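Sequence and predicted model, in that order:
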Amino acid sequence: MTVDDVADVRTGDKGDTAIVAVFPRRSEMYDAVLNAMSEDAVASFLGAGVTGPVRRTPMRGVRGIVFEVPGLLGGGVTGSPVLDGHGKCLSYLVATMPLPGLGHPL
């Protein structure tokens, strides 16, 4: 199972930091997704472009999980040599992240 099987993902940017928000579609999946998407798991999945610790903020009121991922945008919108300086394509990449231990979506 991947993030895309159970959640919607949105991304944005704050300078060189990618902001990734994950919203499980069903409330009963929130805790399982939260447990599967630790800071270390997300950093490992996104790879070598991550330049510092990933920060995760659970937002139970809106059933969302927000990740701040430093360095992933290669300098940010105006300074990045990469094609996607805003990080908008990262939502698709994060959606492909496997969620070990989760069965089929409810």
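Perfect, thanks for sending it.

switch to C-alpha atoms for all contacts and neighbour counts from now on
Fine.

what separates Ala21 from Ala95, distance-wise?
Noted for Ala21: a distance of 11 Å to Ala95, by CA to CA, to the nearest Å.

likewise Phe45?
Distance from Phe45 to Ala95, by CA to CA: 11 Å.

Same check on Val69?
Going from Val69 to Ala95 by CA to CA gives 15 Å.

So the two - more neighbours on which side?
Higher neighbour count among Val69 and Ala95: Val69, with 26 against 18, using other CA atoms under 10 Å.

Which secondary structure state is assigned to the spatially most central residue of the chain?
Geometric centre of the chain, nearest residue: Val20, 4.3 Å, by CA atoms, centre = their mean. What DSSP: H, G, I helix; E, B strand; the rest coil gives for Val20 is strand.

That one - nearest residue in space that isn't next to it in sequence?
Thr11 (4.5 Å; CA to CA, 6 or more residues apart in numbering).

Alongside the first one, take a look at this:
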Amino acid sequence: MGTLVYDLAHARSGDKGNTSNVAVIAYDESAWQVLRRELTAERVRQAYAHLGAGPVQRYEIESLRALNFVIQDVLAGGVTRSLRLDPHGKALSSLILGIELPGNPQ
């Protein structure tokens, strides 16, 4: 059994058109090391695939112990076009916290 991102970090999301960005901020240095090793752009893309997510870019912000994921085509057209209950994609930060990472964080 692995470790959930939820146990290592908190997350925030934002939107711009049909693109969402989700920031994952580690609780501490050991959590940061696990996240930067295991929370890949491909792992995130797979977690959002059922929403029609396109390419995912990952950016590291070492000074904040944070990863920022830019997820293309995940908001069903964006706020003015989407009929989803969450057109801004604020719940997408909760989805990333549910990703299970392999191994034990210790």
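That came through fine. The structure presented is a predicted model; accordingly, all values stated were derived computationally and were not measured.

quick revisit: if I pick the residue nearest to Val20 of structure 1, what's in contact with it?
Ala18, Ile19, Val20, Ala21, Gly87, Lys88, Cys89, Leu90, Ser91 (CA atoms under 8 Å, 6 or more residues apart in numbering).

so which of these is the most crowded?
Ala18 (26 neighbours).

Enumerate every residue touching the aligned partner of Asp8 of structure 1 in structure 2.
Matched by TM-score structural alignment, Asp8 of structure 1 corresponds to His10 in structure 2. By CA under 8 Å, 6+ apart, the residues touching His10 of structure 2 are Val24, Ile25, Ala26, Tyr27, Leu97.

correct me, but Thr40 of structure 2 touches Arg58?
Yes - using CA atoms under 8 Å, Thr40 of structure 2 makes contact with Arg58 at a distance of 7.4 Å.

Which one of these two is surrounded by more residues?
Higher neighbour count among Thr40 of structure 2 and Arg58: Arg58, with 19 against 16, using other CA under 10 Å.

hmm, back to that, please enumerate the shared neighbours of Ala21 and Ala95 of structure 1.
Val9.

Tell me which residue of structure 1 lines up with Val24 of structure 2.
Alignment note (TM-score structural alignment): Val24 of structure 2 maps to Val22 of structure 1.

distance from the longest helix anywhere in structure 2 to structure 1 after superposition?
As assigned by DSSP state H, the longest helix anywhere in structure 2 is helix 29-38. By mean CA distance after the TM-score superposition for structure 1, the fitted helix 29-38 of structure 2 averages 1.3 Å away from its aligned residues in structure 1.

Who are the packing partners of that helix?
strand 19-26 (3 or more CA pairs under 8 Å, 6 or more residues apart in numbering; DSSP states H and E).

what number of residues lie near Leu75 of structure 2?
With other CA under 10 Å as criterion, Leu75 of structure 2 counts 26.

That one: what secondary structure?
Per three-state DSSP, Leu75 of structure 2 ends up coil.

ok, now Arg43 of structure 2?
Strictly by three-state DSSP, Arg43 of structure 2 counts as helix.

and it, what pairs with it in structure 1?
Arg43 of structure 2 maps onto Ala41 in structure 1, by TM-score structural alignment.

and that match, what is it in contact with?
With CA under 8 Å, 6+ apart, Ala41 of structure 1 has no contacts at all.

Leaving out chain neighbours, which residue sits closest to Lys16 of structure 2?
Using CA to CA, 6+ apart, the closest residue to Lys16 of structure 2 is Gly78 (7.5 Å).
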